[in-house]
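Chemist: turn this into a structure:
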Amino acid sequence: MQWKKVLSTMKPYKPGRSTEEVKKAYRLDKVVKLASNENPYGCASTVAEFLSGTTMPFEIYPDGHGTTLRAKLAEKHDVDESSILFGNGSDEIISIISRAILDEKVHTIMPTPSFPQYAHNAKIEGAEITEIPLKDEHHDLNDFIGAINDRTAIIWVCNPNNPTGSLIPNDELESFLERVPENILVVLDEAYYEYVTDPDHADSIALIDRFPNIIVLRTFSKAYGLASFRIGYAVGSSVIITELNKVRNPFNNNTLAVAVASKALEDDAFIDMCRKLNAAQRERYKTFASEKRIHMFDSETNFVLMEVPGDADGASEFLLKHGYIVRSGNALGTPGYVRITIGTEEQNTGLLQAFTLLLQEKGR
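Modeler: From the prediction side, this is the model:
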C-alpha cells in the first residue's frame, strides 16, 4: 500500500479504559469515569422525554442541511443560517478545516499542550507546524504573532484550553486578532464555552463581523451531555462556511443526532444548572489543591489539571485501583499532572479521598 509517509511516525487514537474493563481488572463493584470531560449530570430531561417517544423513518437519509437545528442556532447566536457548519463532533470540523486549507506548502500555528487533533490533522496534510508553549499557563499570543510567516494559513486557539482549562482574557484575544493578517484563518475552539463563569468573558461569536477571518467551534458533547451523538458546529462568515461545505461529507450528521441537539437547545435551564453545579465543585478542587499544597491550573472548564506526586501514569494507576478513571498527563503533554473531570458532589468526594491516599502513600 502506498501510505502517506507521515503515517509511519503517527499512532492511532488510543481511547481510555472503559468502566467495565477497570471493574474486571481490579475486581471492583463500582468505577467512576472522570477522564473524558463528559457531563456527569447527563442530558436535559426534555431530551430523554423526546427520545422515549420519538419515531423516525430509518430508511430515509438525514436532512443534510440540518434545517431545524440550523434555524435554532442561527436565532440563538443572532447569525445568518449560512454562517453555520455542522460536524460529526467538532473533531470532524477540525479535519474539514485542515483538509480544506493545509498542505505541504503552508504553515500552521497552535499552542502546546493543547487539543492534539490540531497537530494530528496538520501532520496528515503535510503542513509545517509551529507549536507555541504556554506561558504562565496561558496561550502566548505574542509568540503566536512572532511565528507568523508568509506561508501561515491557520492559527489554532483553544479557549478555554484543553488540558489546562485556562481562559484567554477578552482584551488580549481582541488585541491578538487585530494583529493577525486577514488572509489567515483563526480557529477559536470553544468546546467548553458553556462552563465559563468568568463574568468578564464575552461571546466571541460577536467578533465575527469585526474579524471575518475567525471561525468559532462549539459542541453538544460537553455541557449538553450529548457526547454519544457526535454533533458539533462552527460559526463563521458565510464565505468561509461555503468553502468548508465543499469539503464536508454529505449526511455527516445522522437524523437522531440533529433532532436531539435541536431539542437540547430548548432547555437553557439545564445548562445554567450544570454550569453552577460544576463551578461549585470546581472550587472544591481548588480548595483541596491549596490545602494540600499541590499545583492546579486555574480552570474555567469541567475539568482540572492537578499535580501528582511521582509519575502521572503511576498516579493514574493508583486512582484506577480505587475506582476512579482519570487521564494521565503523560498522554497530554503535561507530565507530573493528571486531568480530572469534575463529577457530581458524591463522585468528587470519593475522588478526593482517593487522591488523599495517593498523597499519603508518597509522603506528601
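Chemist: from here on, contacts and neighbour counts on C-alpha atoms
Modeler: Will do.
Chemist: secondary structure class for L305?
Modeler: Using DSSP: H, G, I helix; E, B strand; the rest coil, the structure places L305 in strand.
Chemist: give me the neighbour count for it.
Modeler: Other residues near L305 come to 26 when the count uses other Cα atoms under 10 Å.
Chemist: this one next, for a side-by-side:
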Amino acid sequence: MKWKEQILDLGAYQPGKSIEEVKKQYQLESIIKLASNENPYGCSPHVDEALKQMDSSFMLYPDGNASQLREATASHLGVDEKQLIFTNGTDELVQVISRAMLEPGKNTVMASPTFPQYKQAAIIEGAEVREVELVNGDHDLAEMLSAIDEDTAIVWVCSPNNPTGIYIPESEIRDFLRQVPSDVLVVLDEAYYEYVTDPYDSLSLIDTFPNLIITRTFSKIYGLASFRVGYGIASENIIQQLEPVRLPFNTNVLGQRAATTAITDQAFVEGCRKKNTAELEKYYTFCKDHQLDYFPSQGNFILIDFHLDGDEVTEFLLTKGLIVRSGKALGFPTSVRITVGQEEHNEQVRSAIKELITEKV
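Modeler: Coordinates of the predicted model:
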C-alpha cells in the first residue's frame, strides 16, 4: 500500500473514556463526564419537541444546502445566507479549509497548545506546521505575525482558546488582522463564543477583513454535540471557494432540524451562560483557597495546574466516577481540564480534588 508518507506516524484522535467504559473498569454505578466540554444542561427543550414532530422520510437524502438552518442562522447572526457554510461539526470545517488551501510547500501558523485538529489536518495535507507558544495561556500574536511568510496559507486563532479558555480582546485581534497579509486566510475559531461574558461583535470584522473566516458550532452551548453541526461565516467569495471541497449531504436531517430549532431559543443560551459563569467563579475561589494555579476561562471549562502528573490526577478522579481530561494530551502535563458541570457535579469534583491534595500534603 502506498500511503501518504506524512500519515505513517500520525496517530488517530483519542477520545476520552466513555461513561460505560469507566463504569465497567471501576465497578461504579454513577459516572459524571466532564472531559469534552459538552453542555451539562443538555439542549433547548424546544429541540425535543421539534424532533418528535418530524415527518421526514429517512430514506431520502438531507437538504444539501441546509436551507432552513441557513435561513435561521443568517437571521440570528444578521448576515447574508451566502456567507455561511455548514459542516459535520467544526472538525470537518477545519478539514475543508485545510484541504482547500494547504499542500506541500505551504505552511500554516497556529498557537501551541491549542485545538489539535488544526495541526492534524495540516500534516495530512503535507504542509509545514509553525507553532508559536502561548504566553500565560494566551496567543502570542506578535510572534505569530513574525512566523508568517510568502508561503503561509492559513493562520489559526482560537478564541476563547482550547484548552486555556483565554479570550482575545477586540483591540488585539483587530491590530493583528491589520498586519496579516491579505492573501493569508485567518481562521478565528469561536466554538465557545456563546460562553463569553462580555463578547464583542466579531462578525463585524468580516466586513473590514475579507481574508477572515469565523467558525462556530452547535456542539457546545447549544448542547447538540451528537448531531455534529458546525458552521463558518465569511465573505461570499471565501464561502464559494470552500463549497466545492465540502462533501455533499454532510449535515444530516436530524442535525439540521435540531440546530434550526436550537438557534431560535436564545433564552436557553443566556441561561446556560449565566450558570456557567457562576460555577466558574466557585472554581476560582476554590483554587485560590487551595493555592492551585488556573487560567481565568471564557469557555465552559477550567484548566487547573496541580503541579502533579496530570494523568495521576485524572486517574484519581476516575476512581471517584469523575471523567476529566488530563493536561498531558493538551500540552500542560501537570494540569487537568475540567468541564464546568451542574452545581452538584462541580461540588463533587472539588470535594475529590480536596481529598487528593490533602493526601499529597
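Chemist: TM-score for this pair?
Modeler: Remark: TM-score between the superposed chains equals 0.99 [TM-score structural alignment, normalised by the length of the second structure]; 361 aligned residues with a Cα RMSD of 0.8 Å.
Chemist: so what's the residue count around the counterpart of K135 of the first structure in the second structure?
Modeler: Using TM-score structural alignment, the equivalent of K135 of the first structure in the second structure is V135. V135 of the second structure has 11 neighbouring residues, counting by other Cα under 10 Å.
Chemist: I'd like the distance between V135 of the second structure and S112 of the second structure.
Modeler: Distance, V135 of the second structure to S112 of the second structure, using Cα to Cα, to the nearest Å: 10 Å.
Chemist: and I263 of the second structure, by the same measure?
Modeler: Distance from I263 of the second structure to S112 of the second structure, by Cα to Cα: 32 Å.
Chemist: quick check, central residue of the first structure?
Modeler: Taking Cα atoms, centre = their mean, the centroid of the first structure lies closest to A191, which sits 4.1 Å from it.
Chemist: need the contact list for it.
Modeler: 90, 159-160, 217-219, 222 (Cα atoms under 8 Å, 6 or more residues apart in numbering).
Chemist: recalculate using a threshold of 10 Å.
Modeler: 89-90, 158-162, 216-223, 232-233, 301 (Cα atoms under 10 Å, 6 or more residues apart in numbering).
Chemist: quick one: map it onto the second structure.
Modeler: Aligned partner of A191 of the first structure by TM-score structural alignment: A191.
Chemist: again with T349 of the first structure
Modeler: T349 of the first structure maps onto E347 in the second structure, by TM-score structural alignment.
Chemist: any idea how far the helix or strand hosting its match is from the chain center?
Modeler: Taking DSSP states H and E as the definition, E347 of the second structure sits inside helix 343-360. Taking the mean of its C-alpha atoms, helix 343-360 of the second structure sits 26 Å from the chain's own mean (Cα atoms, centre = their mean, to the nearest Å).
Chemist: ok, stretch 57-67 of the second structure next?
Modeler: Computed by Cα atoms, centre = their mean, the chain-centroid distance of stretch 57-67 of the second structure equals 26 Å.
Chemist: start to end distance for that stretch?
Modeler: In stretch 57-67 of the second structure, first residue to last residue: 17 Å (Cα to Cα).
Chemist: quick check: buried residues in that stretch?
Modeler: 62-63, 66 (16 or more other Cα atoms under 10 Å).
Chemist: now swap in stretch 177-191 of the first structure and tell me
Modeler: Buried, per 16+ other Cα under 10 Å, within stretch 177-191 of the first structure: 177, 180, 184-191.
Chemist: contacting residues around E355 of the second structure?
Modeler: 316, 349.
Chemist: distance-wise, check it relative to I302 of the second structure.
Modeler: Distance from E355 of the second structure to I302 of the second structure, by Cα to Cα: 19 Å.
Chemist: residues near the aligned residue in the second structure for M306 of the first structure, how many?
Modeler: Under the alignment (TM-score structural alignment), M306 of the first structure pairs with I304 in the second structure. Per other Cα under 10 Å, the neighbour tally for I304 of the second structure reads 23.
Chemist: run through who's touching stretch 16-24 of the first structure.
Modeler: So stretch 16-24 of the first structure is in contact with 25, 27-33, 35-36, 320-321, 323-328, going by Cα under 10 Å, 6+ apart.
Chemist: got a ChimeraX select line for the buried ones in those residues?
Modeler: Listed next is the ChimeraX selection for buried residues among these, using 16+ other Cα under 10 Å:
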select :31,32,33,35,36,320,321,323,324,325,326,327,328
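Chemist: in helices, which of the contacts of stretch 16-24 of the first structure fall?
Modeler: 25, 320-321 (DSSP state H).
Chemist: closest one of those to P169 of the first structure?
Modeler: L320 (35.7 Å; Cα to Cα).
Chemist: thought the closest one was touching L358?
Modeler: No. Using Cα atoms under 10 Å, L320 of the first structure is not in contact with L358, being 11.2 Å away.
Chemist: any shared contact partners between these two?
Modeler: With Cα under 10 Å, 6+ apart, L320 of the first structure and L358 have common neighbours G314.
Chemist: hmm, back to that, the match of M306 of the first structure - nearest residue in space that isn't next to it in sequence?
Modeler: Distances taken as Cα to Cα, 6 or more residues apart in numbering place Y294 nearest to I304 of the second structure, at 4.5 Å, with adjacent residues excluded.
Chemist: number of residues surrounding whatever residue of the first structure lines up with L203 of the second structure?
Modeler: Alignment note: L203 of the second structure maps to I205 in the first structure; criterion TM-score structural alignment. Look at I205 of the first structure: counted by other Cα under 10 Å, it has 19 neighbours.
Chemist: for I205 of the first structure, which non-adjacent residue is spatially closest?
Modeler: I205 of the first structure's closest residue in space is V216 (Cα to Cα, 6+ apart), at 6.5 Å.
Chemist: could you do D80 of the second structure as well?
Modeler: With Cα to Cα, 6+ apart, the residue lying closest to D80 of the second structure is A74, at 5.9 Å.
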